[in-house]
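> model the following, please.
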Amino acid sequence: MKQLHLIYCADLPHRAVSVYLYLANRANKESQCWPSIPTIAYDLKLSQSTVRRALHDLRAAGYLETEQRYRSKGGKSSLLFTLK
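Model (predicted):
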């Protein structure tokens, strides 16, 4: 819960706070989750570009790490999000 207090006090745009809370709600015990950007955008009623900007904000502020995941045949899959 300390993470949530820190995110509220951070100097982040509301889009970044919303996306962080969304990811935190879906994270496992390792603070990881992997929803797609279209899913995040749909669930939060934001555009996909707004979600991408929010993810950039969170990475730049050190609250999030992302890793590209790949399918078994080599195609891209959703990102792996790790909350910091």
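> C-alpha from now on. contacts and neighbour counts both.
Will do.
> what's the closest non-adjacent residue to residue 7?
Among residues not flanking residue 7 along the chain, residue 17 sits closest, at 6.6 Å (CA to CA, 6 or more residues apart in numbering).
> show me where the chain has helices.
Per DSSP state H, the chain carries helices over the ranges 2-9, 14-26, 37-44, 48-60.
> identify the residues contacting the residue nearest to residue 7.
When contacts are counted by CA atoms under 8 Å, 6 or more residues apart in numbering, residue 17 touches 7-8, 54.
> how close does it get to residue 63?
In this view, residue 17 and residue 63 are 10 Å apart by CA to CA, to the nearest Å.
> one more, so I can put them side by side:
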Amino acid sequence: MGYFTPVYASELPHRARSVYMYLHDRADKDGKCYPAIGTIAKDLKLSRSTVKRALADLEKSSHIRKEQRWRENGGKSSCMYFIL
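Predicted coordinates:
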């Protein structure tokens, strides 16, 4: 079975499929990565809002799990994404 078969078979919009493939391509062997939304948007030539909607679609459909990361000074950092 291919990596993307569950995503292709789903009812996800194309924006979510593109973002899923992007995350999968950048994930480590444990299936986690932490690109910033701005980086994803720039690399895929999508708006930040479209990337946020795609990530919400993927999280809602249980294709990814998102976890907020924090800096030592208490500020927010990019999220950690887990491919499920």
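> quick one on the thing from earlier: just send the helices of the first structure back as CSV, with distance to residue 68 of the first structure too.
Putting those into CSV (distance: least, CA to CA, whole Å) gives the following:
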stretch, distance to residue 68 of the first structure
helix 2-9, 24
helix 14-26, 16
helix 37-44, 12
helix 48-60, 13
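> mind checking which of these is nearest residue 83 of the first structure?
Distances from residue 83 of the first structure to each of the helices of the first structure were compared using CA to CA; the shortest belongs to helix 14-26, at 7.3 Å.
> how close does the residue nearest to residue 7 of the first structure sit to residue 75 of the first structure?
Residue 17 of the first structure is 30 Å from residue 75 of the first structure, where distance means CA to CA.
> how much space separates residue 50 of the second structure from residue 9 of the second structure?
If you measure residue 50 of the second structure against residue 9 of the second structure using CA to CA, the figure is 21 Å.
> ok, these two, which is more surrounded?
Taking other CA atoms under 10 Å, residue 50 of the second structure and residue 9 do not tie; residue 50 has more neighbours (15 against 8).
> the second structure: matching residues for stretch 5-22 of the first structure?
Across the second structure, the stretch matching stretch 5-22 of the first structure (TM-score structural alignment) is residues 5-22.
> list the buried residues of the matching stretch.
Burial within stretch 5-22 of the second structure, assessed by neighbour count using 16 or more other CA atoms under 10 Å, is assigned to 7, 15-20.
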